[in-house]
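In: The amino acid sequence is not available; the structure is as follows:
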């Protein structure tokens, strides 16, 4: 662990994927954007809020492009770099692709952070890129009031392996590959209330690459995939519901949680993003009448470097779940089903 003479998180007003603009704000910003023209080879753009852009090169091979960056949610600069890089690369895996290179995005408040701290952030990101088997081939840096780090990532995939968030089918089973509660943990960490074992648990999940997404895309039984990040399981589930024109029904009791998440949220450790998320899309969500208030916060909790939400054929769900768990995602669980109906998310006990 790299020691700093100050808390890195003290230089940022928010951290991790909790920094994202609220879903409603993002929709408003994008709604009035004029299109530059018809691009027949652009297979995935902004229409469905998917994880990355996809461009068809030659009818067989596609290029996947994404970018993701945020402010620190932890104080250790190496851990910050690793989390941010893992989170950015995840978008390529969520589309069914494999990354081929990355470019660093760096904004640092000059005069407030020592050079060796910034170097440790970059080295953390480099270490994760090496684990993914890709180079950091360049990047861009600016003087910025708050520390910001992330990556632009390029990947490839055969066209028939692209998995959008908009192709869920009625009757599908839903699988979530990582436990929820990262935002709750980060809120507790900022107030110095997160135990050492919980911190280790948070670092382990947020630095686990979602490589399994590229493997799942080889399977015809996998119909739709998205990664669960700043909008929480409800927000990203709703994007899948809207894009697929289907209803998602989620079992609250089936959702995997980090070990201390429920206890911490009961104590009041909730991010501002959780409240913004619910204000943005709560009208399109049906919660069971008996849902406790703390569970609403867990359902909207922003996940930094979260897991994949997978919509797959019901008959193959148990096999796929076993393969996901065997790939290192022990927390993966079946969490619900896809149904015909107006695009909404229904949560039951």
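Out: Alright, I've got the coordinates. Predicted model only: the values in this text are computed from it and were never measured.
In: use CA for all of it now, contacts and neighbours both
Out: Noted.
In: In stretch 329-347, which residues are buried?
Out: 329, 331-339, 343-347 (16 or more other C-alpha atoms under 10 Å).
In: Just the ones of the residues you listed in strands?
Out: Among those, the ones falling in strands (DSSP state E) are 333, 334, 335, 336, 337, 338, 339, 345, 346, 347.
In: take the one below as the second:
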């Protein structure tokens, strides 16, 4: 699963540009010095297999990982590089948002919270902070939803950007929703700003984040996501159809979370955003 998530995350840099075909991938692997030889021989091939399986899922033009680099360090890490050669009509430059566009998000937030909460099931001092707002079953469901979400490719979301005339997009990863929204806003040709009103969050994870004080800053848009969804600027009249189409093709929801208005190329989340509880997929 770790390999699948890493590969999906790498490919999202292409998908955010509307590029749906990958020509070549490299794998960057860090083998932990803390692993025993037996652990290494079991774990590392599994991680590599997950990465390769995800690359295969990305399409016929990206069935092989052609190289990369392996290092030894204290941590077990994996990443990669995805490259492609394409025509101008095959990519969408992320700088054409106009006043009146809406913002669509294609995966729920809260992956960092879900993974941490799952780790805390075995840490009584941590678990005691959140057990009043969430059950062990809730945490396990949220964890599996997070794994499923992070491993899912943004390929269909990217392909539909062309169909519904997207004006630009970015993928949501380590800098959180607001960090990536601000970066996207800062690169717009027009004098616009993004205002986010809705936050789709994996079920119960907003309550967990709140119970931890401001540790995650989830509702402020600063909680890190890994292999998150695409944040897309779409014409208002096309957005609902986009969301309906992606749900029809993938079986997963996308959400209209904000608007593009006249402004100075910044992004913000309103003081009391509406939290949309996204149920775990059974």
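Out: Thanks, I have the structure now. Bear in mind that the values here come from a model prediction, so they are computed numbers and not experimental data.
In: And the TM-score between these chains?
Out: Once superposed, the chains reach a TM-score of 0.81 (TM-score structural alignment, normalised by the length of the second structure), with 247 aligned residues with a C-alpha RMSD of 2.0 Å.
In: between the buried residues of stretch 329-347 of the first structure, which is nearest residue 97 of the first structure?
Out: Set against residue 97 of the first structure, the nearest of those by C-alpha to C-alpha is residue 329 (18.6 Å).
In: Just give the nearest non-adjacent residue to that closest one, would you?
Out: Once flanking residues are discounted, residue 329 of the first structure sits nearest to residue 177: 6.1 Å by C-alpha to C-alpha, 6 or more residues apart in numbering.
In: just the helices in the stretch 101-250 of the second structure please.
Out: Secondary structure of the stretch 101-250 of the second structure (DSSP state H, counting those that start in this stretch): helices located at 111-119, 124-130, 136-151, 155-163, 176-186, 205-211, 236-250.
In: Which positions in the second one come out as buried?
Out: The neighbour-count criterion (16+ other C-alpha under 10 Å) identifies 127, 130 as the buried residues of helix 124-130 of the second structure.
In: what's the offset of it from the middle of its chain?
Out: Distance, stretch centre to chain centre, for helix 124-130 of the second structure: 27 Å (C-alpha atoms, centre = their mean, to the nearest Å).
In: Which strands or helices does it pack on?
Out: helix 205-211 (3 or more C-alpha pairs under 8 Å, 6 or more residues apart in numbering; DSSP states H and E).
In: what does the helix it packs on correspond to over in the first structure?
Out: Aligned using TM-score structural alignment, helix 205-211 of the second structure spans residues 261-267 in the first structure.
In: Stretch 2-12 of the second structure now?
Out: Under TM-score structural alignment, the match for stretch 2-12 of the second structure is residues 80-90.
In: what's the mean deviation for the matching stretch versus the second structure?
Out: Its aligned residues in the second structure lie a mean 1.0 Å from stretch 80-90 of the first structure after superposition (mean C-alpha distance after the TM-score superposition for the first structure).
In: Tell me how far that stretch lies from the chain's centre.
Out: On C-alpha atoms, centre = their mean, the centre of stretch 80-90 of the first structure falls 10 Å from the chain's centre.
In: Next one: the residue most central in space within the first structure from residue 84 of the first structure, what distance?
Out: Here the mean C-alpha position of the first structure is nearest to the C-alpha of residue 229 (C-alpha atoms, centre = their mean), at a distance of 2.8 Å. Noted for residue 229 of the first structure: a distance of 12 Å to residue 84 of the first structure, by C-alpha to C-alpha, to the nearest Å.
In: same deal with residue 96 of the first structure?
Out: 20 Å.
In: Mind jotting down where the helices sit in the stretch 1-150 of the first structure?
Out: Counting by DSSP H, counting those that start in this stretch, the helices of the stretch 1-150 of the first structure are 23-31, 77-94, 115-132.
In: Any chance of JSON lines for those, columns distance to residue 268 of the first structure and mean neighbour count?
Out: Formatted as JSON lines, the helices of the stretch 1-150 of the first structure follow (distance: least, C-alpha to C-alpha, whole Å; neighbours: other C-alpha atoms under 10 Å):
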{"stretch": "helix 23-31", "distance to residue 268 of the first structure": "23", "mean neighbour count": "13"}
{"stretch": "helix 77-94", "distance to residue 268 of the first structure": "24", "mean neighbour count": "29"}
{"stretch": "helix 115-132", "distance to residue 268 of the first structure": "30", "mean neighbour count": "19"}
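In: before we move on, the earlier item: now the two most distant members of the buried residues of stretch 329-347 of the first structure.
Out: 329 and 343 (28.8 Å).
In: Surely residue 277 of the second structure forms part of a strand?
Out: Yes. Assignment of residue 277 of the second structure by DSSP: H, G, I helix; E, B strand; the rest coil places it within a strand.
In: Mind telling me what it corresponds to in the first structure?
Out: Checking TM-score structural alignment: residue 277 of the second structure goes with nothing.
In: To what extent is residue 277 of the second structure buried, counted in neighbours?
Out: 16 (other C-alpha atoms under 10 Å).
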